[in-house]
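give the three-dimensional model of this entry:
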Amino acid sequence: MPATNGSPPLPPRREPVLRALADISGPDFARTARSVDTVAGRRVSFVTVPATARQVEDTLRIAAERGLAAMARGSGSKIDWGTPPAGVDLLVDTGRLGGLWNHRPSELSAEVGTGTPVRALQAALALRGQRLAVDPPSRAATVGGMLATNESGPLRHKYGQPAAQVAGVGYVDPEGRRRDTDLVGDDFEGVLLTAVLRLEPLPAARRWVSIPVSTPLQVHNLVDEALAQQVDPSAVEVDLPTPMPGGRTVEQPPGAVAVLLEGGAQSVVERAGRLVRSLGAGAEIAEIAPTWWGRYPFTAKDVALRISVKIEDLHAAVYALRDAAGGAVPIRGSAGVGTVHAVLPGDLAPDRIAAIVDSVRSVLMARSGRAMVISAPPAIAREVDIAGRRELF
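Alright, predicted model coming up:
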């Protein structure tokens, strides 16, 4: 049987596997891997795109029987997060496992297929005046990918991590058995199928109050002041990019703190005005988010670090990172809850990266904080200590 992507015929031992996968998902939805079908820089062997829970069960059962390491893939935006697996033979693409059903607006609840793109879900919910209170920075994120990696954005300040928005999930375990649980994260392994989600009313109005900053200590002081005003922020974010060559003046600092306020129109306007007066000169109100809002400061070519620590100690962690790295390091994330992402160049030597991370960890140890590498280019990822998927929760 020839490969389905125009490549040479398969070796005899691989041909029965592809035939079995095609029998389960359909001949158009099972194929040998292409150059884009990689995990940790290594091409897998097969890709299948099941459309039903039964097809996922049969697929994982075949994989277990034949000793194939299987892994789910949504959009693939975070497939290289976490410790690189020893090897993946089969990608189970969740692209046909999407959909919204059992939407109960009066109960603020809905069940969705985990292959559903988060953005598409939000658009559908908005038609009924509701939303899922998550905003993952990965623009193509699916519900399953977001839950599997615990990916949260600015709204984590008020609503917590994605797991807090989930009443239950259905999944297929590695042996091909259907399971249900009210927990996500390290309590399951396999392929997520469905999630019952807790919803929120769509806010009538939103305003962003932003003020420029140039140092981690300024960030600390401004966040302290913003939270002291009791304006019920939905998010408090910081962006501290690397200063441009030549430096900048005091009037043009390189970063910003931004606070998101949501709710009724009159309430939001009143709270925004009160916050601007409190923060002082330079604070501004906008009806749209800053361009950097809800975006990661890193790319797939960078080494991405996550720092989590008590709010009052966040500036100490950032200073420690700068000292260890020998210069300014781009920082972005939720200053209001003490969780930010930092960027190290992807061309640093693995031992240099390890030394920087260890230095920051030693500072955080006494502050009950954590610093971890969450993603890196494949060559580096195999040489440094990268957080496992379970550590992301």
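
going forward, measure contacts between C-alpha atoms and count neighbours the same way
Noted.

host element of Val88?
Assigned by DSSP states H and E, Val88 belongs to no helix or strand.

alongside the first, I'd like the structure of this one:
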Amino acid sequence: MDHLKSEADVAARISEAKGPLVVRGGGTRLVGRPLSGDVIDMSGLSGVTLYEPGALTIVAKAGTPLTEIETTLAAENQRLAFEPYDLTGMLRTKGATTIGGIIATNASGPRRIQAGAARDFALGVRFVDGAGNIIKNGGRVMKNVTGYDLVKLMSGSWGALGVLTEVSLKVLPAVEATTTLVIAGLGPKQAVAAMSAALGSPFEVSGAAWVGGAIWLRVEGFAASVEYRAGALQDLLRSTGDITRDDTVDWSHVRDAVPLHDHSTIWRVSVKPSDGPTVIAALPAGTETLMDWGGGLIWVGMQDASRDTHAQLQAHIATLGGHATLIKGPDTLRANVAVFQPETPGVAALSTALRSRFDPRGILNTGLLAP
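Prediction:
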């Protein structure tokens, strides 16, 4: 395994490669088919290279631990608004989650419904493509007139188009107060209806989840505003059931799908919120679920799922226009199924063309996204 210290090292290593390369930052997001090849260890490319609190921007090398960035931002009462999820508990992995891995996987948490995804906060990227070329796109401001929006393209590419070496991000101020409204005893349909009503209101809900038969609705901001909006939401949803308020709810419980961690097989399913109850109703007995994003994101947990179960789930999700990704499962399952939702023919052709353009030798995370 190579321990690289600079972008030039990464470019040289890729240029000289004779076979497949496995891109790894902190090693905490081991999703996709098990890979073979020489590991490119990005942990040596670490550190915040520029932070301008007044401009709400931060620039960091791809191997920078998330904790370092969060500590730097907290000192100026700022934060990453997209709330990236952490897979270390679910996958039982060790190591430090890195900012490069977060952007490469577009890891976004409950606040996505209000603030946007990780890719929406990525202002610029530097990366090395599969031919060893160093490429820069975007910058430290939101306006981007450089042509192709490679910032968005690299966000969620899972290292199959290039190896991120540096990212520029927009950050936001931290909030003064947070509270969560909890309504217990709701089934999936009732929950989605209530969450949709809350999200469609003018009261700026920043989290809407269904956990263990209860919905959680998060309200954040200035203390006076939070008090007013939480009260207005209580009035709006009074007929739904008994509503309690809790200022201590830990939203990482939802963000990281903590209730499902003990399941051997876990999927991350994305559909229209109105289709969430339909997906849950079609799952076999013994399945445990958690809904986020008002019902649009469903975490699905099972024990000892088969290849047929996986194929049936993805086929059902395809009819709804969504996608299901196998996040956790035995290597024997991950090696023999389409971990990521199979693409439609048109999208597959576009993906193939992009990979041939950015990684003509097909050496970066080879097979990770294979159908």
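
and the TM-score between them?
Once superposed, chain against chain, the TM-score is 0.78 (TM-score structural alignment, normalised by the length of the second structure); 317 aligned residues with a C-alpha RMSD of 2.5 Å.

how about the counterpart of Arg104 of the first structure in the second structure, what does it touch?
When the second structure is aligned by TM-score structural alignment, Arg104 of the first structure is paired with Glu52. Residues in contact with Glu52 of the second structure (C-alpha atoms under 8 Å, 6 or more residues apart in numbering) are Ile58.

what's the counterpart of Arg306 of the first structure in the second structure?
Arg306 of the first structure maps onto Arg268 in the second structure, by TM-score structural alignment.

got a list of what that match touches?
Here Arg268 of the second structure is in contact with Leu297, Ile298, Trp299, Val300, Ala324, Thr325, Leu326, Ile327 (C-alpha under 8 Å, 6+ apart).

one more: Gly98 of the first structure?
Applying C-alpha under 8 Å, 6+ apart, the residues near Gly98 of the first structure are Val112, Gly113, Thr114, Gly115, Thr116, Pro117.

could you dump these to JSON lines with secondary structure and distance to Ile62 of the first structure?
Shown next, in JSON lines, are those (DSSP: H, G, I helix; E, B strand; the rest coil; distance: C-alpha to C-alpha, whole Å):
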{"residue": "Val112", "secondary structure": "strand", "distance to Ile62 of the first structure": "26"}
{"residue": "Gly113", "secondary structure": "strand", "distance to Ile62 of the first structure": "22"}
{"residue": "Thr114", "secondary structure": "coil", "distance to Ile62 of the first structure": "22"}
{"residue": "Gly115", "secondary structure": "coil", "distance to Ile62 of the first structure": "21"}
{"residue": "Thr116", "secondary structure": "coil", "distance to Ile62 of the first structure": "25"}
{"residue": "Pro117", "secondary structure": "strand", "distance to Ile62 of the first structure": "27"}
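
who wins on neighbours among the residues you listed?
The most neighbours of any of those, using other C-alpha atoms under 10 Å, belong to Thr114, which has 31 neighbours.

please identify which helix or strand holds the nearest residue to it once chain neighbours are set aside.
Distances taken as C-alpha to C-alpha, 6 or more residues apart in numbering put Gly144 closest to Thr114 of the first structure, at 4.3 Å, once the chain neighbours are dropped. Using DSSP H and E, Gly144 of the first structure falls within helix 143-149.

tell me the counterpart of Ala371 of the first structure in the second structure.
For Ala371 of the first structure, the residue aligned by TM-score structural alignment is Ala324.

what about its match, helix or strand, and which?
Short version, using DSSP H and E: Ala324 of the second structure is in strand 323-328.

which other helices and strands does that strand contact?
Judged by 3 or more C-alpha pairs under 8 Å, 6 or more residues apart in numbering; DSSP states H and E, the packing partners of strand 323-328 of the second structure are strand 265-270, helix 307-319.

how about Ile307 of the first structure: what's its closest non-neighbour residue?
Ala371 (4.5 Å).

again with Glu220 of the second structure
Glu220 of the second structure's closest residue in space is Thr178 (C-alpha to C-alpha, 6+ apart), at 4.5 Å.

these two touch, right, that neighbour and Arg218?
Yes - here Thr178 of the second structure lies in contact with Arg218, judged by C-alpha atoms under 8 Å, at a distance of 7.1 Å.

tell me which of these two has more neighbours.
Set side by side, Thr178 of the second structure and Arg218 show more neighbours around Arg218, with 25 against 19, by other C-alpha under 10 Å.

Three-state assignment for the alignment partner in the second structure of Ile386 of the first structure, please.
Matched to the second structure by TM-score structural alignment, Ile386 of the first structure sits across from Val339. Classification of Val339 of the second structure using DSSP: H, G, I helix; E, B strand; the rest coil returns coil.
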